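> coordinates for the following, if possible.
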Amino acid sequence: MVERQINGVGCFDRNSLIKNVSGIYLFMKRAMDIAISLSAVVLLSPVLFIIGALVGLRSQGLVLNIEEKYGFGGRRFQAYEFKSIVNNPIIRKLPLLFNVLKGDMSLIGPLPIPAEDLRPNPWYQLRMSAKPGITGLWQITERAGAMEEMVRVDLKYIRERNLQNDFKILLKSIYLLLGGKKRNLLP
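A predicted model of the protein is given here:
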């Protein structure tokens, strides 16, 4: 792989990041995304319905915020979240499971890039060499703040992605969802 520096952040050539991924990995990851998301939607459908009804009673118009985001290969898509009157960010993001089922997103991956934040930046192009995720390596670590650090962590995930790492990130995300403490998983 060809490594280069962009404003002090080590990056890899997009083509080498894409070549690093096998078709079997992509197939298995998509199968995992569909199985887990569909199961979650079925199990949580009463909760989704109740939250949707409550949001509808408390606000005008649509129950969901629909935000333009950029994902894999620079493809634009509409991300769904409950309106911001839902205080819990995890509950607010439950409708993103439908984005996973549609194929816009994955359960695990770098954060999607909001349309208003997209700028001609090599980092964004590299981050878009993987499908964005509801959760990812960045979200489960104690890292905070600097965009450069988020990009570094996202590129680390993209460079080293495999089913074992995805499964670890998913388990850690569930652990945190149930009240566990964050700890730094990066060297």
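> CA atoms for contacts and neighbours, from now on please.
Fine.
> residue 68 belongs to a strand?
Yes - Residue 68: assigned to a strand according to DSSP: H, G, I helix; E, B strand; the rest coil.
> how about residue 118: what's its closest non-neighbour residue?
Spatially, and ignoring its direct neighbours in sequence, residue 118 is nearest to residue 124 (7.4 Å; C-alpha to C-alpha, 6 or more residues apart in numbering).
> helix or strand: which one has that neighbour?
Applying DSSP states H and E as the criterion places residue 124 in helix 122-127.
> to check against the first, give me the structure of this:
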Amino acid sequence: MQGLSSVYQLPEAANHAPPARLEKPWYECGPIVKIFGQGVIYQRIKRSIDVAVCLAAMPVILPILLLCCLAIRIDSPGPIFFFQLRTGRGGKRFKMYKLRTMVKNAEELKEQFIHLNLLSYPDFKIVNDPRITRVGRFLRKTSLDELPQIFNVMSGDMTLVGPRPTSFHASTYSLWHTARLTLRPGLTGLWQVNGRNELDFDERVRLDIAYLRNQCLWLDLLIMFRTIGTVFTGRGAN
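Sure, this is the predicted structure:
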């Protein structure tokens, strides 16, 4: 059994990370589960589950996506989809798909509200962001704006469960932040079921590294089920 522990090595940067501040670390898997949960077999099974779930969900997601597109078109001028470069595994940049939830000149207006930012750089969040459209507010609260990312999962740029990809470059990361770059970014992750956008970036990375230390199929399933509850309650959405 000792030989199996060498199958998966935590990145050195993870050793510099402070622990995630959770009173009850429900995400901790046992040592045997972790050994078998982080190797090549786990990664192959995880990828197979990604593809299978996406294909099975397509008949449900596509009609909902169409209705969302119509609502965006009626509600405000501008493109329906929003494409943004995000940082993925190994620091590689990729194009992530979302439904547009803001006015089309949102980036230009951002400078006007920078003094209201509640989070530390490079994160940005303000209360009742006026750039968000009426339909966009609903899409964000229900996470429906994330639906197009199913195509990112199908292409292999993302996975169902993993750290959320950041919009800023890996060059802005502190050393211990870089540990999250060893994982494929996900639709949902540990921090999304423990506060979502209420957490600052450092705390999100702590939870990402906690996932890195404990990742296994059982934890992935727990996160997916908890995500459903989080989406329905809208807790932590902005």
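> care to give me the TM-score?
Overlay of the two chains. TM-score (TM-score structural alignment, normalised by the length of structure 1): 0.80; 172 aligned residues with a C-alpha RMSD of 2.6 Å.
> returning to that earlier point: for the helix holding residue 124 of structure 1, packing partners?
Using 3 or more C-alpha pairs under 8 Å, 6 or more residues apart in numbering; DSSP states H and E, the elements in contact with helix 122-127 of structure 1 are strand 9-12, helix 147-160.
> neighbours around the residue nearest to residue 118 of structure 1, how many?
18 (other C-alpha atoms under 10 Å).
> after the helix holding residue 124 of structure 1 comes which helix or strand?
Going down the chain from helix 122-127 of structure 1, the next helix or strand is strand 133-135, by DSSP H and E.
> residue contacts, the residue nearest the centre of structure 1?
Geometric centre of structure 1, nearest residue: residue 133, 1.9 Å, by C-alpha atoms, centre = their mean. Under the criterion of C-alpha atoms under 8 Å, 6 or more residues apart in numbering, the neighbours of residue 133 of structure 1 are 105-112.
> skip the chain neighbours and tell me the closest residue to it.
residue 109 is the one closest to residue 133 of structure 1 (C-alpha to C-alpha, 6+ apart), at 3.9 Å.
> quick one: contacts for the counterpart of that neighbour in structure 2?
Applying TM-score structural alignment, one finds that residue 109 of structure 1 aligns to residue 162 in structure 2. Residues counted as contacts of residue 162 of structure 2 (C-alpha under 8 Å, 6+ apart) are 183-190, 208, 211.
> now with 6 Å, please.
Residues near residue 162 of structure 2 by C-alpha atoms under 6 Å, 6 or more residues apart in numbering: 185-186, 189.
> tabulate those residues (a markdown table), appending distance to residue 223 of structure 2.
Listed next are the contacts of residue 162 of structure 2 as a markdown table, based on distance: C-alpha to C-alpha, whole Å:
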| residue | distance to residue 223 of structure 2 |
| --- | --- |
| 185 | 14 |
| 186 | 11 |
| 189 | 7 |
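> list which of the residues you listed are still in contact in structure 1.
Counting by both residues aligned by TM-score structural alignment, their matches' C-alpha atoms under 6 Å, the members of the contacts of residue 162 of structure 2 that carry over to structure 1 are 185-186, 189.
> hang on, the earlier thing: show me what the residue nearest to the centre of structure 1 aligns to in structure 2.
Match for residue 133 of structure 1 (TM-score structural alignment): residue 186.
> which strand or helix spans the residue of structure 1 most remote from its centre?
Each residue of structure 1 has a distance to the centre, and by C-alpha atoms, centre = their mean the biggest one is for residue 57: 29.3 Å. Using DSSP H and E, residue 57 of structure 1 sits within helix 23-58.
> how far apart are that helix and its match in structure 2?
Following the fit onto structure 2, the mean deviation recorded for helix 23-58 of structure 1 is 1.5 Å by mean C-alpha distance after the TM-score superposition for structure 1.
> how about that helix, which residues are buried there?
Neighbour counts using 16 or more other C-alpha atoms under 10 Å place 29-30, 32-34, 36-38, 41, 48, 51-52, 55 of helix 23-58 of structure 1 among the buried residues.
> mind putting these into TSV with distance to residue 9 of structure 1?
Formatted as TSV, the buried residues of helix 23-58 of structure 1 follow (distance: C-alpha to C-alpha, whole Å):
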residue	distance to residue 9 of structure 1
29	28
30	30
32	31
33	30
34	34
36	34
37	33
38	37
41	38
48	40
51	41
52	41
55	41
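> farthest pair in these?
29 and 55 (32.7 Å; C-alpha to C-alpha).
> which residues touch residue 139 of structure 2?
Here residue 139 of structure 2 is in contact with residue 145 (C-alpha under 6 Å, 6+ apart).
> repeat the analysis, applying 8 Å as the threshold.
The contact partners of residue 139 of structure 2, taken as C-alpha under 8 Å, 6+ apart, are 101, 145.
> next secondary structure after the host helix or strand of it?
Element membership of residue 139 of structure 2, judged by DSSP H and E, is helix 134-142. Next helix or strand after helix 134-142 of structure 2 toward the C-terminus (DSSP H and E): helix 150-155.
> mean deviation of that following helix from structure 1?
Counting by mean C-alpha distance after the TM-score superposition for structure 1, helix 150-155 of structure 2 comes out at 0.9 Å.
> neighbours of residue 31 of structure 2, how many?
By the measure other C-alpha under 10 Å, the count of residues near residue 31 of structure 2 is 11.
> distance of it relative to residue 182 of structure 2?
According to C-alpha to C-alpha, to the nearest Å, residue 31 of structure 2 stands 20 Å off from residue 182 of structure 2.
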